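1. dropping the sequence and predicted coords here.
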Amino acid sequence: MSDHVVQIVQHLRPGGLECLVLDLTRRSRSRSTIISLEGTREEAINAWPRLREFSDRILFMEKPPGLVPRLAVSLARTLTAIGADVVHTHHVGPLIYGGAAARLAGIAKLIHTEHDAWHLDARRRRFIVRTAMRAFRHLLVADAPNVAGQMNLHLGFENIMVIPNGVDTNRFTPGNSRIARASLNLPLGVPMFGIAARLEHVKGVDILIDAMTEFPELHLAIAGDGSERESLIRRVDANGMAGRVHFLGRVDAMEDFYRALDRFCLSSRAEGLPLSLLEAQACGIPVIATNVGGVLDAMDPGSGFVAAKAEPAAVVNAIYGSLARIQVSNPRDFVMEHYSLDRMMIDYEELWHGNTPNQSSDMATA
């Protein structure tokens, strides 16, 4: 396949969306480039060493803060210069700038994947997204049925294709817990729960910390960084939990992080279809998560446990339920069957090159 596929993201910082884009690029049979609207090459690679593998396939537009109309023209020139045939945007900023640039550059194939829908609760955001989708006529993809449903409800679009996120089940595999904990300097011989998330309000790490006060025997490992790190550390100290909550910062070997755990928890206030749940389950780890976004779609029903709301009391109940239940299935089998990276790659490759993946949901131009 000779088509040059260009994926456009807002930034290249560690996150589920960004990891998915890297996986798509790494596994694609097509010529592939990633364009980040924000940041510089040096800053991004220094902050996320994994990007070195992609250094010859990533470009940075170095967008300043705020609305920058001229960026669409610069981006169109870049797309023309590198010979882009397909433009695939992810999230709102790339939807707008990438959509305008693709049309200015005369690129016919324009695809947009929506990874969550909670931001559409805001009326202004709905207007902007709906206007961009209608103006640029993307092929629309959602990463979960729930996200597709919210796009239909808030934006009025129908027949949105659903391509579920996939994870690399060759990388994320069960492993030795003791070795994994040693590699992360986590204590042995204690029950270990964990969360991997940006340390921002939407991810609800504070909710999980508050819930864990009810379980003095449990330790909590936190992978990730963000603007709430210091306030979360203060919260842990105020709750008298400093000896059993472990802030790990950025973790590159995430497979070892999951292997170190007895349970993986996700206490988000909003989500799309979270990759971290799939990665943990691919490593054979049962999960606990709040019932937001596509969480129910991403959870093995025979081993996972859901918290009804994104609040500490509901998470406490879910932890009790998870600890008490008899596990009747292997979460890795669930991911292998429904959420493998290979399956996702087949669907996107077919979409990039002019075909509709063979699944029940239809694709529509907005």
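-> Okay, I see it.

2. could you use CA atoms for every contact and neighbour count after this?
-> Will do.

3. what's the neighbour count on Asp56?
-> Neighbour count of Asp56, defined by other CA atoms under 10 Å: 10.

4. is it true that it lies in a strand?
-> No: the assignment for Asp56 (DSSP: H, G, I helix; E, B strand; the rest coil) gives helix, which keeps it out of a strand.

5. where's Gly284, which helix or strand?
-> Assigned by DSSP states H and E, Gly284 belongs to neither a helix nor a strand.

6. which one is it nearest to, not counting chain neighbours?
-> Arg332 (5.1 Å; CA to CA, 6 or more residues apart in numbering).

7. and Gly224, what does it touch?
-> By CA atoms under 8 Å, 6 or more residues apart in numbering, Gly224 lies in contact with 196-199, 248-251.

8. oh sorry, the question was meant for Ile319
-> Taking CA under 8 Å, 6+ apart as the criterion, Ile319 is in contact with 288, 305.

9. and it, how close does it get to His353?
-> To His353, Ile319 is 45 Å away according to CA to CA, to the nearest Å.

10. burial count for the residue nearest to Gly284?
-> Counted by other CA under 10 Å, the residues lying close to Arg332 total 23.

11. same check, this time on Asn46
-> Asn46 - counted by other CA under 10 Å - has 11 other residues nearby.

12. mind listing residues that contact whatever helix or strand it lives in?
-> Element membership for Asn46 (DSSP H and E) is helix 41-47. With CA under 8 Å, 6+ apart as the test, helix 41-47 has contacts from 12-13, 51-52, 59-60.

13. save the residues you listed as JSON lines, and put in distance to Ala44, secondary structure and neighbour count too.
-> Below are these laid out as JSON lines (distance: CA to CA, whole Å; DSSP: H, G, I helix; E, B strand; the rest coil; neighbours: other CA atoms under 10 Å):
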{"residue": "Leu12", "distance to Ala44": "6", "secondary structure": "coil", "neighbour count": "28"}
{"residue": "Arg13", "distance to Ala44": "7", "secondary structure": "coil", "neighbour count": "18"}
{"residue": "Leu51", "distance to Ala44": "8", "secondary structure": "helix", "neighbour count": "19"}
{"residue": "Arg52", "distance to Ala44": "9", "secondary structure": "helix", "neighbour count": "14"}
{"residue": "Leu59", "distance to Ala44": "11", "secondary structure": "strand", "neighbour count": "19"}
{"residue": "Phe60", "distance to Ala44": "9", "secondary structure": "strand", "neighbour count": "21"}
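
14. below is structure B, check it against A:
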Amino acid sequence: MPLNSTTAAPVPLRIMIFIHSLHAGGAERVAVDLANQWYIHGHDVMLVTQTDDRGDVYELNHHVERVALNTAGLRGVMANLRRLYALRITMQRYRPDIVLGMMTTASILSVLASTGLRCQVIATEHTHPPAQELSSFWLRLRRYTYPRAARVVALTRDTASWIVNHVPGSNMAVIPNAVHWPLVNGEPEVAPPQRNGRSRLLAVGRLHTDKGFDILIDAFKDLSTVFPDWDLVILGEGPERDRLQGQIDVAGLAERVSMPGRVGNMRQWYHACDIYVLSSRVEGLSNSLLEAMACGMPSVAFDCETGPREIIRPDIDGLLVTPVEDPQALAAALSGLMHDKQARKTLASRAVDVRDRFSMRRVLSLWQEVFNDIQHQDKKG
């Protein structure tokens, strides 16, 4: 996806970012990245969460004010009214120019809490809406609030098209996540095991049904006898760990498939493996795929409804696999690369272009365009 854009010199803004927590997750990391970068670029930034800082995974610049509403875990209508009240009081105290709601419910609450205040709300979608599990209550609120937001930002063109068709009146923009480069080590640091002459497939993500690791294990089962010197590593944590481990054990792959958990030193792992695999049933925009390609990994991904097709240029810097959720199709695509070391090198040499195509500089310029446009429209209004 082309990200070429130019912007005028930015006017310092007061920006509030609202998100549930700073626990592990793609949107959480994006929230911290944006907060830190906007501070560096001269904006005044506050980051508001429902949880406190216990369990934080990502490091926020100490100049960015962190506010905890302490409204996590509450349920029911009265709980949401309490969240709205706490968020509105914080908005009134901080008096932001821009409020950025990170993910659907935070975006909805931000629009409602800002009613009558002199701030502009930007709603964001970080997953593809058809894959979300939202109650009819939140779906109705999204249809009510998104047309009232100054802008609705989607990660991909396909998600933007879905919102235009299903949430009429939304003023859309498409801004992808930026790739982290160079990757910075975090905790926990776990050293990859020695290769000992073996090759590895690598998959990364939350151990959740959406990530399709069960499909990947089935595909690797078909490949394991043909490629006895290849192993599979799945990095991440989540609710599907026990079920996936059971699948590995039943398939007799316990010595060939490992799940070391969540690691912070991802660059070492990308460099210690040979092919990156994204087996997701659904995606927003995969941070791990961007990182793997930035590290020069040849990558194979299911061509699910959104995400990979906006990162991978098929047969140039990676492979897109159809049909989605088909272990045989995935195994066939992987087999071709596992057989052909030169093909892996060729894809890897081009994959690093994502460092420029999805650079923080370009992504920040797209955000600045949105800010400039919102300010211009506000002045006209």
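-> Okay, I see it. These figures come from a predicted structure and were not determined experimentally.

15. mind checking the SS state of the residue nearest to Gly284 of the first structure?
-> Of the three states, Arg332 of the first structure takes helix under three-state DSSP.

16. for it, give me its contacts.
-> Going by CA under 8 Å, 6+ apart, Arg332 of the first structure touches 281-285.

17. run the last query once more with 6 Å
-> Taking CA atoms under 6 Å, 6 or more residues apart in numbering, we find Arg332 of the first structure in contact with 281-282, 284.

18. whereabouts in the second structure does stretch 255-274 of the first structure align?
-> Across the second structure, the stretch matching stretch 255-274 of the first structure (TM-score structural alignment) is residues 267-286.

19. so for the matching stretch, what gets flagged as buried?
-> Across stretch 267-286 of the second structure, burial judged by 16 or more other CA atoms under 10 Å covers 267-270, 272-286.

20. residues making contact with that stretch?
-> Under CA under 6 Å, 6+ apart, the answer for stretch 267-286 of the second structure is 126-128, 200-203, 210-212, 297-302, 304, 306-307.

21. inside strands: which ones of the residues you listed?
-> Of those, the ones assigned to strands by DSSP state E are 200-203, 299-302.

22. would you list those residues in CSV and tack on distance to Asp56 of the second structure and neighbour count?
-> Putting these into CSV (distance: CA to CA, whole Å; neighbours: other CA atoms under 10 Å) gives the following:
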residue, distance to Asp56 of the second structure, neighbour count
Arg200, 31, 19
Leu201, 30, 21
Leu202, 26, 23
Ala203, 24, 25
Ser299, 30, 28
Val300, 31, 25
Ala301, 30, 24
Phe302, 31, 27
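
23. pull the most distant pair out of the residues you listed.
-> Among those, the pair separated by the greatest distance (CA to CA) is Arg200 and Phe302, at 18.7 Å.

24. neighbours of the spatially closest residue to Gly169 of the second structure that is not a sequence neighbour, how many?
-> Nearest residue to Gly169 of the second structure in three dimensions, chain neighbours excluded: Pro147, at 4.8 Å (CA to CA, 6+ apart). By other CA under 10 Å, the residues close to Pro147 of the second structure number 19.

25. so how far is His88 of the first structure from Leu140 of the first structure?
-> Counting by CA to CA - Leu140 of the first structure and His88 of the first structure are separated by 10 Å.

26. can you tell me the SS state at the alignment partner in the second structure of Pro64 of the first structure?
-> Here Pro64 of the first structure is matched to Gly73 in the second structure, going by TM-score structural alignment. Here Gly73 of the second structure is recorded as coil under three-state DSSP.

27. helices of the stretch 1-150 of the second structure, start to end?
-> 26-40, 77-94, 104-113, 136-145 (DSSP state H, counting those that start in this stretch).

28. swap in the stretch 201-350 of the first structure?
-> In the stretch 201-350 of the first structure, the helices defined using DSSP H, counting those that start in this stretch lie at 205-212, 229-238, 254-259, 275-282, 295-298, 312-324, 331-338, 341-352.

29. so which bit of the second structure is the fifth one matched to?
-> Spelled out, that is helix 295-298 of the first structure. Mapped onto the second structure using TM-score structural alignment, helix 295-298 of the first structure spans residues 308-311.

30. got the contact list for the equivalent of Ile207 of the first structure over in the second structure?
-> When the second structure is aligned by TM-score structural alignment, Ile207 of the first structure is paired with Ile215. Each residue near Ile215 of the second structure by CA under 6 Å, 6+ apart is listed here: Pro327.

31. measure Ile215 of the second structure to Asp222 of the second structure for me?
-> 11 Å.

32. and what of Arg256 of the second structure?
-> Relative to Asp222 of the second structure, and taking CA to CA, Arg256 of the second structure is found at 13 Å.

33. now Leu216 of the second structure
-> Applying CA to CA to Leu216 of the second structure and Asp222 of the second structure gives a distance of 10 Å.

34. likewise for Ile163 of the second structure?
-> 39 Å.

35. go on, Val190 of the second structure?
-> 29 Å.

36. what of Asp44 of the second structure?
-> Asp44 of the second structure sits 54 Å away from Asp222 of the second structure, going by CA to CA.

37. give me the more crowded residue out of these two.
-> Shown here are Asp44 of the second structure and Asp222; by other CA under 10 Å, Asp44 has more neighbours (19 against 15).

38. ok, that one - contacts?
-> Asp44 of the second structure makes contact with Arg14, according to CA under 6 Å, 6+ apart.

39. how about it, what's its partner in the first structure?
-> Taking TM-score structural alignment, the alignment pairs Asp44 of the second structure with Arg31 from the first structure.

40. now swap in Arg142 of the second structure and tell me
-> For Arg142 of the second structure, the residue aligned by TM-score structural alignment is Val129.

41. next up, the contacts around Met266 of the second structure.
-> Applying CA under 6 Å, 6+ apart, no residues contact Met266 of the second structure.

42. now do 10 Å
-> 183-192, 204, 235, 272, 288, 291-292, 295 (CA atoms under 10 Å, 6 or more residues apart in numbering).

43. so which of those residues are in strands?
-> Among those, the residues falling in strands (DSSP E) are 204, 235.

44. can you say which of the contacts of Met266 of the second structure are buried?
-> Burial by neighbour count, 16+ other CA under 10 Å: within these this picks out 192, 204, 235, 272, 288, 291-292, 295.

45. out of these, which is nearest to Asn171 of the second structure?
-> Nearest member of those to Asn171 of the second structure, counting by CA to CA, is Ser288, at 28.7 Å.
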